[in-house]
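**Student:** What follows is a protein structure lacking sequence information:
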């Protein structure tokens, strides 16, 4: 088991790793729209928050020796399903032709009043 950590994504806010790699699979913890410097994008639009979450995903994948084309499964937690169109547009642009399995889960407000959280499973 290998614990993944990078300063190119926000530091964990609790007792967990940014990601854990085991037997070639990478389990990426919930990623919030927080910059690597710790700025919480609470007032940003859904699109802007989604862009930051995906930038953080890229950084964690790179630290694990992987990339977005190796993402197998994504779970997106979103506080307002009416914003799904803008979130999905940013998501589709990010992944391009690659279409990992995905679940979208509507949730109550997230930490710090943020609007989106994403977790993923990837391979190396």
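**Tutor:** Perfect, I can see it now. In this text the structure is predicted, and so the values were computed from the model without any measurement. Numbering: from 1, shown residues only.
**Student:** Only C-alpha atoms from now on, for both contacts and neighbour counts.
**Tutor:** OK.
**Student:** Report all helices and strands that the helix or strand harbouring residue 74 contacts.
**Tutor:** When elements are assigned from DSSP states H and E, residue 74 belongs to strand 71-78. Applying 3 or more Cα pairs under 8 Å, 6 or more residues apart in numbering; DSSP states H and E, one finds that strand 71-78 contacts strand 101-106, strand 116-123.
**Student:** another one to put next to it:
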């Protein structure tokens, strides 16, 4: 099996030893994105909805660099530092995806890198 790293300036650079995404066959595994603005590598300011929108914008950039789009995502994992943010993130996700929505898990975590409140990873399938 061959695998190819995906990299784009339309999403934040990796802050550790990982790829923004890896393609294996026609499946693309997208690493977790936190709400960094790619140009500044700083967290977006604002409420949790603003953070979630930035995360999905970052994922969109990686999807496009891999030759796909958010519509090709079949699974997302959402990590929140506070489940009280669940409804706000749901609203953002509903504005980003169309039915049928991706499969999903949402997990509360004790902390995320750089003080982020939300992180999302995904799996995308290409034709």
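**Tutor:** Good, I have the coordinates. Because the structure is predicted, anything quoted here is derived from the model rather than measured.
**Student:** returning to that earlier point: which stretch among the helices and strands packed on strand 71-78 of the first structure comes nearest residue 58 of the first structure?
**Tutor:** Closest of these to residue 58 of the first structure is strand 116-123, at 11.1 Å (criterion: Cα to Cα).
**Student:** That closest one relative to strand 101-106, how many degrees between them?
**Tutor:** Using axes from the mean of the first three to the mean of the last three Cα atoms, to 10 degrees, one finds that strand 116-123 of the first structure and strand 101-106 are set 160 degrees apart in direction.
**Student:** What residues in the second structure pair up with strand 116-123 of the first structure?
**Tutor:** Aligning strand 116-123 of the first structure against the second structure (TM-score structural alignment) gives residues 118-125.
**Student:** again, but for stretch 51-62 of the first structure
**Tutor:** Under TM-score structural alignment, stretch 51-62 of the first structure corresponds to residues 53-64 of the second structure.
**Student:** so which strand or helix has residue 94 of the first structure?
**Tutor:** Counting by DSSP H and E, the element that carries residue 94 of the first structure is helix 84-95.
**Student:** Relative to the second structure, what is the average displacement of that helix?
**Tutor:** Comparison of helix 84-95 of the first structure with the second structure after fitting gives an average deviation of 0.5 Å (mean Cα distance after the TM-score superposition for the first structure).
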